[in-house]
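In: this one's sequence-less:
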């Protein structure tokens, strides 16, 4: 099963990792540690609350213009 990991830098250092399909969130000092922790937390969640297989997630990014101050 492929799931999504969204990582953002944490204020105190390291990364916060979120799986949007399940809402599980964790953290780690490195990207690799954050993803490993998220994998474990998500597996535990899914052992109690299985998700139907819906295919592979599609992830993209977008930008918005920043306001210019005249």
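Out: Nice, thanks for sending it over. On a predicted model such as this, the values are computed, not experimentally measured, just so you know.

In: From here on, just use CA atoms for contacts and neighbour counts.
Out: Fine.

In: Only the buried residues of whatever helix or strand residue 35 lives in, if you could.
Out: Remark: residue 35 resides in helix 31-48, with elements defined by DSSP states H and E. For helix 31-48, burial by neighbour count (16 or more other Cα atoms under 10 Å) applies to 31, 33-39, 41-42.

In: now, among these, which is nearest to residue 18?
Out: residue 38 (7.1 Å; Cα to Cα).

In: wait, what's in contact with the closest one?
Out: 5, 17-19, 24-27 (Cα atoms under 8 Å, 6 or more residues apart in numbering).

In: please redo it, this time with the cut-off set to 7 Å
Out: Contact analysis of residue 38 by Cα atoms under 7 Å, 6 or more residues apart in numbering lists 17, 25-26.

In: Check it against this one:
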């Protein structure tokens, strides 16, 4: 099953990893560690709450105006 991982640089270092399909999140010092930790969290979630994902996720970014 293919799911989405969104990684955000953490202010204190490392990365926060989020999976929007399940709402799970994890952290890691490197991208690889953050994804591995997120994979484990998603797998544990899916053991309790099975999820049927259809199609391939589409992830994009967009720009918003900054206000002082």
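Out: Arrived safely, thanks for sending. On a predicted model such as this, the values are computed, not experimentally measured, just so you know.

In: Looking at the contacts of residue 38 of structure 1, spot the one nearest residue 51 of structure 1.
Out: Nearest member of these to residue 51 of structure 1, counting by Cα to Cα, is residue 25, at 16.7 Å.

In: That closest one belongs to a strand, doesn't it?
Out: Yes. Judged by DSSP: H, G, I helix; E, B strand; the rest coil, residue 25 of structure 1 forms part of a strand.

In: for the residue nearest to it when sequence neighbours are not counted, helix, strand, or coil?
Out: Distances taken as Cα to Cα, 6 or more residues apart in numbering place residue 18 nearest to residue 25 of structure 1, at 4.4 Å, with adjacent residues excluded. Here residue 18 of structure 1 is recorded as strand under three-state DSSP.

In: and residue 18 of structure 1, how many neighbours does it have?
Out: Residue 18 of structure 1: 21 surrounding residues under other Cα atoms under 10 Å.

In: Surely it and residue 24 touch.
Out: Yes. In this structure residue 18 of structure 1 lies within contact range of residue 24 using Cα atoms under 7 Å: 5.8 Å.

In: Enumerate every residue touching the residue nearest the centre of structure 2.
Out: Nearest residue to the geometric centre of structure 2 (Cα atoms, centre = their mean): residue 18, 2.4 Å. Counting by Cα under 7 Å, 6+ apart, residue 18 of structure 2 touches 5-7, 24-26.
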